[in-house]
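**Student:** Here is my input; please provide its structure:
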Amino acid sequence: MSHIYVFSPSSAVRDKAAFRRGVARLKALGHEVEIDEAALASHMRFAGDDETRIAAIHRAAASGADVALISRGGYGLTRILPGIRYKAVAKAIGKGTQFVGLSDFTAFQNAVLSKTGAVTWSGPALGEDFGAEGEADDIMLACFDDLLLGQGEGTGWRVPQRDVDATPARRLQGIEHATLWGGNLAVLVSLLGTPYLAPPDGGVLFVEDVNEHPFRIERMLTQLLHAGVLAKQKAIVFGQFTNYRTVPHDKGFKLQTVVDWLRTQVKTPVLTGLPFGHVPTKVLLPVGARVDLALSGRDAFLVWGHAHGHDHDHDPHAHSHGH
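**Tutor:** You can find the predicted model right below:
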């Protein structure tokens, strides 16, 4: 049984039913669930005013929980980044509290990485994932279990053939001990030029987004490109980009157009299809950890087992999940 601390650092919880379902599901899985006193607070669109949400983050860090899990994303973290006590967060992580979330949580994760070098996890949110109607996604649940058991060692997924054709395996050779970083693309770009984003040289950058038209995705990638960030990465990995609509005057301009264009702009390998984003099937990814990335045919492997100092006499892909 694990101790899971649920807190709300961003937008107010609007779907209370999903929140309750998420708590019930975690309890049914045998976990002890502690709900932050302000988890359901509301101030304008936020889960409480700025001071309330900063205090919630600090309570999560002081909770001694195995996992500090966000209730939801939305918006709200970038405006409170200066108020967070990063040393306290890093100390909690050092003692074993894993911070897990996605979307707006990207701001917190990259701020923690830039300020302390500590590892956090891109992964599920309480309402959206554990509180899903019907069954929660089994791959997400398995990856979350791996985190709790200290067994998560990597993830694997199938890339499209065009990725293989554009990215010969030799270009991925030697991608070892590279820092994994990234998250929600819009949030990442909002941190450029601030003290809360220190893009690692020679890193593996992963990105995802929701409700963003491909031209907006291209515009954001262009900003990272012109800021010199993309050329310094060993690989760029696209997660899931969902919930957008193309329009007639796009005249064939689509997400694949953006990927193809990006490949003309950087020598860095670009892979797609990572099972992460605003989708039910999501793996957990250690932001700030050292990873290896390899491509075998159409099978991509992102491995971080060595980041946790585990014994590696066994297959490093034994605990990988993908689709």
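
**Student:** going forward, measure contacts and count neighbours with C-alpha atoms only.
**Tutor:** Will do.

**Student:** can I assume Gly239 is in contact with Thr272?
**Tutor:** Yes - under the criterion of CA atoms under 8 Å, Gly239 makes contact with Thr272 at 6.3 Å.

**Student:** So which residues of the stretch 1-150 of the chain form strands?
**Tutor:** Here the stretch 1-150 of the chain has its strands, by DSSP state E, counting those that start in this stretch, at 3-7, 32-35, 67-70, 98-101, 120-122.

**Student:** For Asp138, list the residues it contacts.
**Tutor:** In this structure, Asp138 makes contact with Thr281, judged by CA atoms under 8 Å, 6 or more residues apart in numbering.

**Student:** no wait, Leu102
**Tutor:** Residues near Leu102 by CA under 8 Å, 6+ apart: 73, 122-125, 183-184, 277.

**Student:** Ser8 versus that one, what's the distance?
**Tutor:** According to CA to CA, to the nearest Å, Leu102 stands 12 Å off from Ser8.

**Student:** before we move on, what about Leu69?
**Tutor:** 9 Å.

**Student:** Now show me the structure for the sequence below, then we'll compare the two:
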Amino acid sequence: MDKVGINAPSGNVIHFKSVERAAELFRERGWDVTIGEDVYTSFGRFGGSSDSARLNDFQQACSDNELVLCARGGYGFSRLLPNLDFNKIKSNGTWVAGFSDITFFTTAYLALTGGKSLQAPTASVLGDLKCDPYTIQTFFEVLAAEEYKFFFPTPFPDFQTTGLLWGGNLTVLCSMLGTKYFPKIEGGILFVEDIAEPAYKIERDLNHLLQAGVIDNQKAVVLGDFSKIKSSEHDFGYGLEDALSFIAGRTKTPFISGLPFGHEMKTATLVVGSEAHLNVQSNMAELTMKGCPNFRVAGVPK
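**Tutor:** Predicted coordinates for the structure are as follows:
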């Protein structure tokens, strides 16, 4: 029986019922589930009773389970990075799943060990009563697959490429630039998303990646959801499309929109560090990921 630990290595958990409903989704599919103490304890805005307790809970969960599903994002994982034993997690073969602030882990893990992980719905999303069935279905299908492909509509013209799939939350990625936790990837497929940011900040972050040479080194940038865009009296009509057009016009790297990934109830599960093939034909994108977890437990409930 595959084991999953649900832990809170980032922000604190308020909606315990959502996490417990997510745990039940696993049990229905034959998983052995453990919910960590850091889910039910917190200090300030952080999970666990302290940073060290949260670190120990997460590290232990990575030793005890084949999969560790983060309860939520928020903020707090960057505090753990200097003391986390990434090599031990890699040697254990543990998969870690989460998104948003968990981008700190998935990106650092790739940079330091080349290890694969999942940008995926957290337990708080999976167990939300408003969670889209697509999110739950694709999550468990990816867990059970060795190779997985999904489709999404895009206005981009016909195009295809192959590269290492990586990315996550745009704000978090930019905050990691210049550190040892940011991978040096050439010829990759970079995906990004964000929430509750003004259009100018999205442009600023993308411009940061562009001027740092990151975007020009990729074969494609795939755009996920940019949810709840903030506006102000200074915008005078300036919006997300203006921000994206500005950046896309300054690089030869194609920007492909439409990826169902981000802070929405409908979100895909992506394998960070996988070899991926992106094929766009007739305004439909096909993304194929090789090297998915391939867990023994089936992806459908009993």
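
**Student:** for Ala123 of structure 2, what are its contacts?
**Tutor:** 6, 18-19, 22-23, 69-72.

**Student:** which of these has the most neighbours?
**Tutor:** Ranked by the number of neighbours (other CA atoms under 10 Å), the contacts of Ala123 of structure 2 place Ala71 first, at 34 neighbours.

**Student:** Lys180 of structure 2: neighbouring residues, count only.
**Tutor:** Around Lys180 of structure 2 there are 11 residues (other CA under 10 Å).

**Student:** With Ala212 of structure 2 instead?
**Tutor:** For Ala212 of structure 2, using other CA under 10 Å, the count is 14.

**Student:** Alignment lookup: it to structure 1.
**Tutor:** Counting by TM-score structural alignment, Ala212 of structure 2 lines up with Ala227 in structure 1.

**Student:** Just the helices from structure 1, written as ranges.
**Tutor:** In structure 1, the segments counted as helices under DSSP state H are 16-28, 50-62, 86-94, 105-116, 138-149, 161-166, 169-172, 185-191, 214-226, 255-265.

**Student:** Out of those helices, flag the one nearest Val247 of structure 1.
**Tutor:** Val247 of structure 1 lies closest to helix 214-226 among the helices of structure 1, at 10.7 Å (CA to CA).

**Student:** circling back to that earlier point, compile the strands of the stretch 1-150 of structure 1 into TSV and extend it with columns for distance to Asp165 of structure 1.
**Tutor:** What follows is the strands of the stretch 1-150 of structure 1, written out as TSV (distance: least, CA to CA, whole Å):
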stretch	distance to Asp165 of structure 1
strand 3-7	43
strand 32-35	47
strand 67-70	39
strand 98-101	33
strand 120-122	29
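
**Student:** Select, out of those, the one closest to Glu208 of structure 1.
**Tutor:** Closest among the strands of the stretch 1-150 of structure 1, using CA to CA: strand 120-122, at 11.0 Å.

**Student:** Average offset of that closest one relative to structure 2?
**Tutor:** Following the fit onto structure 2, the mean deviation recorded for strand 120-122 of structure 1 is 0.4 Å by mean CA distance after the TM-score superposition for structure 1.

**Student:** what's the matching range in structure 2 for that strand?
**Tutor:** Going by TM-score structural alignment: strand 120-122 of structure 1 matches residues 117-119.

**Student:** in the matching stretch, what's buried?
**Tutor:** Within stretch 117-119 of structure 2, the residues scored as buried using 16 or more other CA atoms under 10 Å are 117-119.

**Student:** Look up how far Phe215 of structure 1 lies from the residue nearest the centre of structure 1.
**Tutor:** Nearest to the geometric centre of structure 1 sits Ser122, at 2.8 Å (CA atoms, centre = their mean). Per CA to CA, Ser122 of structure 1 is found 25 Å from Phe215 of structure 1.

**Student:** swap in Ala169 of structure 1?
**Tutor:** From Ala169 of structure 1 across to Phe215 of structure 1, the span is 29 Å (CA to CA).

**Student:** ok, now which ones touch the aligned partner of Cys174 of structure 2 in structure 1?
**Tutor:** With TM-score structural alignment as the criterion, Cys174 of structure 2 lines up with Val189 in structure 1. Val189 of structure 1 sits next to 220, 223-224 when contact means CA under 8 Å, 6+ apart.

**Student:** Kindly indicate which of those lies nearest Ala38 of structure 1.
**Tutor:** Ala38 of structure 1 has its nearest neighbour among the contacts of Val189 of structure 1 in Met220, at 33.5 Å by CA to CA.
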